[in-house]
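Peer 1: coords please:
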Amino acid sequence: MDAGVAGVVAGVAGMVGALGGAAVGGLAAVRGARIGAEKTSAALLKQTQDQAEIEHRHWAREHRRQACSQLMEHYAGMLQVLAGAQEALWREETPTAEQRQTMESLLVAMAPVSRQLDLWGPPELQDAVGELMARIRGITYLLREWAHAVETSAADMATHRNRYLHFDTESAYNAFVATAGEVLRSPA
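Peer 2: Reported below is the predicted structural model:
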């Protein structure tokens, strides 16, 4: 083989090697780009899902906060109405029609707020709201019973008064406030 043919063979072999190396390198680059794109896409999807979850938790916490605030405002209004009605009953007078209407309106207003909190949860807040609402319904029932006893000059008026005065709503309210505070401060 002369030097010219050897040079051509070496050149062809070099070209085949270069083309083969370029092809393998190109395939590796394409594979690397595909893997990189898949990992980037997966990371972006995870970040989007995490952000959506954070936004949803924030949205739910804001709804809980609003509902808790409304319930607390209604409860404060109810305490004022009950105090005014109790003052009249101490004088053996019946509560005014306005006091009775306000009490009923507040009970009606509390119902959807408590159902919102049942919806938003969590279970410990649902339990605290349920107990508070049961106590509020209980105290208003006892006030009505006391008012009826005053209206009819019932002999057992003192019994109705004592049942009303010894009925505890404050502990249920305090438990609700404590639970609501914990739930609203929780980052979860």
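Peer 1: contacts, neighbours, all on C-alpha from now
Peer 2: Noted.
Peer 1: Report the separation between A180 and L125.
Peer 2: The gap separating A180 from L125 is 6 Å, by Cα to Cα, to the nearest Å.
Peer 1: to compare against the first, here's another:
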Amino acid sequence: MDGGWAAVIAGASGAGGAALAAWATARAMIKQARLQANDRHEHWLREQRQEACLNLLAATDEVSDKLEPIIAAVITGPTVEDHAAWQEMNAAIRASSRTARRVSLLGPPALQQRAVDLHKAALSTVNVYRTPSESPSNLLVVRHAEAQEEWEAAEEAFRAIANQTIGCGALD
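Peer 2: Sure thing, here's the model as predicted:
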């Protein structure tokens, strides 16, 4: 009987060891799958943030491009094309707003705030020219310079936090 019991105990120990090894392997595989899923999500989120940030920079560049004919119209005097220029400007501002909201949905709080700040700074610069004036004045030039400076600072701050969030140099 002693030999029989030894065989039973050895068999039970072997089965228990195999079950324990299978359980440990299953736990390790589940943990690995979770880590891979988390890594894939983080990669996807980083790509989405990068795309949204680049789109916001492109949208605010478009606002800047659409502002040039409006500034020219203020300097040279109103023309028939002014209405079309403002329509294009308004479309560019709406696009900037949409992309800023997308960044806000994807980003951490600091990135969200900088995206909103950048859009608002672009809008402030545009709003300098929304009030009609008879001729360009020194006040208009000063208001434009202040708004432009605010816009440039907002873009610099946005780029810095975006690069920090996405990865160093992603938007340079």
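Peer 1: What segments of the second structure are helices?
Peer 2: Ranges of helices within the second structure are 2-76, 82-106, 109-127, 138-166, based on DSSP state H.
Peer 1: Where does the second one end up in the first structure?
Peer 2: It stands for helix 82-106 of the second structure. Mapping helix 82-106 of the second structure onto the first structure (TM-score structural alignment) gives residues 96-120.
Peer 1: dump the residue contacts of P95 of the first structure.
Peer 2: G84, A85, Q86, A88, L89, A147 (Cα atoms under 8 Å, 6 or more residues apart in numbering).
Peer 1: The first one corresponds to which position in the second structure?
Peer 2: Following TM-score structural alignment, the counterpart assigned to G84 of the first structure within the second structure is P69.
Peer 1: Can you get me a residue count around that match?
Peer 2: 16 (other Cα atoms under 10 Å).
Peer 1: ok so, going back, which of the helices of the second structure sits most buried?
Peer 2: A comparison of the helices of the second structure by mean neighbour count, using mean count of other Cα atoms under 10 Å, puts helix 109-127 on top with a mean of 21.
Peer 1: mind checking how far it is from the chain centre?
Peer 2: 12 Å (Cα atoms, centre = their mean, to the nearest Å).
Peer 1: right, and K66 of the second structure touches A84 too?
Peer 2: No - using Cα atoms under 8 Å as the test, K66 of the second structure is too far from A84 to be in contact (10.5 Å).
Peer 1: how near is the nearest residue to T102 of the first structure once chain neighbours are set aside to A109 of the first structure?
Peer 2: In space, and not counting its chain neighbours, T102 of the first structure is closest to V81: 7.1 Å by Cα to Cα, 6 or more residues apart in numbering. Using Cα to Cα, one gets 14 Å for the distance from V81 of the first structure to A109 of the first structure.
Peer 1: M103 of the first structure now?
Peer 2: 10 Å.
Peer 1: counterpart of A157 of the second structure in the first structure?
Peer 2: Using TM-score structural alignment, A157 of the second structure pairs with A175 in the first structure.
Peer 1: Let me know whether that match touches D127 as I believe.
Peer 2: No - using Cα under 8 Å, A175 of the first structure makes no contact with D127, being 9.8 Å away.
Peer 1: who touches both of these two?
Peer 2: Applying Cα under 8 Å, 6+ apart, one finds that no residue jointly contacts A175 of the first structure and D127.
Peer 1: Hmm, A52 and R102 of the second structure touching each other?
Peer 2: Yes - between R102 of the second structure and A52 there is a contact under Cα under 8 Å: 6.4 Å.
Peer 1: Who are the contact partners of the closest residue to Q126 of the first structure other than its chain neighbours?
Peer 2: Nearest residue to Q126 of the first structure, sequence neighbours excluded (Cα to Cα, 6+ apart): D118, at 5.0 Å. Residues in contact with D118 of the first structure (Cα under 8 Å, 6+ apart) are L125, Q126, V129.
Peer 1: what does Q36 of the second structure align to in the first structure?
Peer 2: Using TM-score structural alignment, Q36 of the second structure pairs with Q51 in the first structure.
Peer 1: That should have said L54 of the second structure, apologies.
Peer 2: L54 of the second structure maps onto S69 in the first structure, by TM-score structural alignment.
Peer 1: Pull the contacting residues for that match.
Peer 2: Applying Cα under 8 Å, 6+ apart, no residues contact S69 of the first structure.
Peer 1: again, 10 Å this time
Peer 2: H63, Y75, V113, V177, A180 (Cα atoms under 10 Å, 6 or more residues apart in numbering).
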